[in-house]
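Below are the sequence and a predicted model for it; my questions follow.
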Amino acid sequence: MQSRFFVIPVSLLIALVLQIMPLPIEADVYRPDWVLIVLAYWAMALPNRVNVGIAFITGLAMDILLGTALGIHSFALSVSVWVLVANYQRLRNYSVWQQAIVIGLLSALYHLLVFWLQHLLTDIYFLFDYLWPTFTSMLLWPWIFWLLRKSRRQFRVT
């Protein structure tokens, strides 16, 4: 069955589409970090297949899609996934709700890195609104975890 080789790329592609999908201005502030959540799941489930290199390439695609300076999201995603992959054996043993807290911390790290890099390149100032996606990502983690685990088991992705 060859479809199992496409589960990870398709899930990352769906996450990229969800990341750039237009939302009303009031809801856009709360947009979860779809790409980070999907990368985090695959990095914890299959760290030998989804690692810092995949995060860097996905970040480059995100930089191109969002129109930001090339490398901002690549660096932030790479650092976040590196922290996750370095501790994946410990994180696998946590409950889904404890993992949601870790995802929230990773999301905060990701957003602070993106802010810091954009602040170095442009002259933006920090607003608390930059951290709202941290909370929505934490709330979505159990459902995304369940959905991706079900698809991984259904297609026997190893």
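The structure has been received and is ready for your questions. Numbers count the residues shown, from 1 in each chain.

CA atoms for contacts and neighbours, from now on please.
Will do.

max-length helix in this protein?
Of all the elements of type helix in the chain, the one with the most residues (DSSP state H) is helix 96-121.

Counting by contacts, list what that one packs against.
Packing partners of helix 96-121 (3 or more CA pairs under 8 Å, 6 or more residues apart in numbering; DSSP states H and E): helix 34-45, helix 72-86, helix 132-154.

Relative to residue 8, how far out is the residue nearest in space to the middle of the chain?
Residue closest to the average C-alpha location in the chain (CA atoms, centre = their mean): residue 36, at 0.3 Å. Going from residue 36 to residue 8 by CA to CA, to the nearest Å gives 13 Å.

where's residue 11, which helix or strand?
Following DSSP states H and E, one finds residue 11 within helix 7-20.

then this one, side by side with the first:
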Amino acid sequence: MNRPHYILLPANPLFIAMTFLIAFFINLLPWGQWDGVPDFVALVLVFWSIHQPRKIGIVIGFCMGLVIDVHDATLLGQTALAYTLLSYFAIMMHRRVLWFSPLGQALHILPLLLLTQAVQLVLRLLISGKFPGWFYFAESLVSMLLWPLLSWMLLAPQRRAINRDDNRPI
């Protein structure tokens, strides 16, 4: 417990919306359909559900899931259901996760991301009957590896001081 604890500024709602928009645009890139490429909207949704559960909730997860469903031309509601569950479980355990280091947090979000993919896989199997292979779950592992970097990047604007003072340690 020798890690420094920062007093964070409040998250700007415009910044939160911008991160969702950027994550959606990254998901629009053509390499987003390959196996192993993380779902950046899901990562941003988990991050903000853990760090700002009163601002980002289940409704935002559902709406972002519908947008992804329309973009991917999948069964309408498939990703929405998965993101709703993802947001719910992230909000449910947000107090516990924040006590850990970014690597510990990554281990906590791995089951959430695997659950999201499992829900999407079950619905895909019910609709088409085709199993995409076990490499399908590599997306969650890559997302887990990206979690410390994403966490550092999204918390950076909240760490800055309003009035910079060289004599103040925070």
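Received the coordinates, thanks. Everything numeric here is computed off the predicted structure, so don't read it as measured data.

sorry, back to before: and the helices and strands packed on helix 96-121 of the first structure: which comes nearest residue 112 of the first structure?
helix 72-86 (8.6 Å; CA to CA).

which residues does the counterpart of residue 110 of the first structure in the second structure contact?
Aligned by TM-score structural alignment, residue 110 of the first structure pairs with residue 116 of the second structure. Residues in contact with residue 116 of the second structure, defined by CA atoms under 8 Å, 6 or more residues apart in numbering, are 82, 83, 85, 86.

likewise residue 13 of the second structure?
Contact analysis of residue 13 of the second structure by CA under 8 Å, 6+ apart lists residue 55.

With residue 94 of the second structure instead?
By CA under 8 Å, 6+ apart, the residues touching residue 94 of the second structure are 49, 50, 51, 53.

I'd like the distance between it and residue 123 of the second structure.
27 Å.

What is the burial count for residue 121 of the second structure?
Residues lying near residue 121 of the second structure (other CA atoms under 10 Å) number 19.

Where does the residue nearest to it when sequence neighbours are not counted sit: helix, strand or coil?
In space, and not counting its chain neighbours, residue 121 of the second structure is closest to residue 131: 7.8 Å by CA to CA, 6 or more residues apart in numbering. For residue 131 of the second structure, the assignment made with DSSP: H, G, I helix; E, B strand; the rest coil gives coil.

hang on, the earlier thing: state the distance from the match of residue 110 of the first structure to residue 39 of the second structure.
Going from residue 116 of the second structure to residue 39 of the second structure by CA to CA gives 10 Å.

re earlier: so which of the contacts of residue 116 of the second structure is the closest to residue 149 of the second structure?
Closest to residue 149 of the second structure, out of all of the contacts of residue 116 of the second structure and judged by CA to CA, is residue 86, at 20.1 Å.

Just give the number of residues close to the closest one.
28.

how much space between the counterpart of it in the first structure and residue 110 of the first structure?
Superposed on the first structure with TM-score structural alignment, residue 86 of the second structure falls opposite residue 80. Separation of residue 80 of the first structure from residue 110 of the first structure (CA to CA): 6 Å.

Who are the contact partners of the equivalent of residue 36 of the second structure over in the first structure?
In the first structure, the residue paired with residue 36 of the second structure according to TM-score structural alignment is residue 30. The contact partners of residue 30 of the first structure, taken as CA under 8 Å, 6+ apart, are 132, 133, 136.

ok, so what distance separates the last one from residue 78 of the first structure?
Summarising the geometry, the distance separating residue 136 of the first structure from residue 78 of the first structure, computed by CA to CA, is 21 Å.

now swap in the second one and tell me
Distance from residue 133 of the first structure to residue 78 of the first structure, counting by CA to CA: 18 Å.

re earlier: of residue 136 and residue 78 of the first structure, which one has the most company?
Between residue 136 of the first structure and residue 78, residue 78 has the larger neighbour count (other CA under 10 Å), namely 23 against 16.

any idea how far residue 15 of the first structure is from the more buried one?
Applying CA to CA to residue 78 of the first structure and residue 15 of the first structure gives a distance of 16 Å.

Same check on residue 37 of the first structure?
Applying CA to CA to residue 37 of the first structure and residue 15 of the first structure gives a distance of 9 Å.
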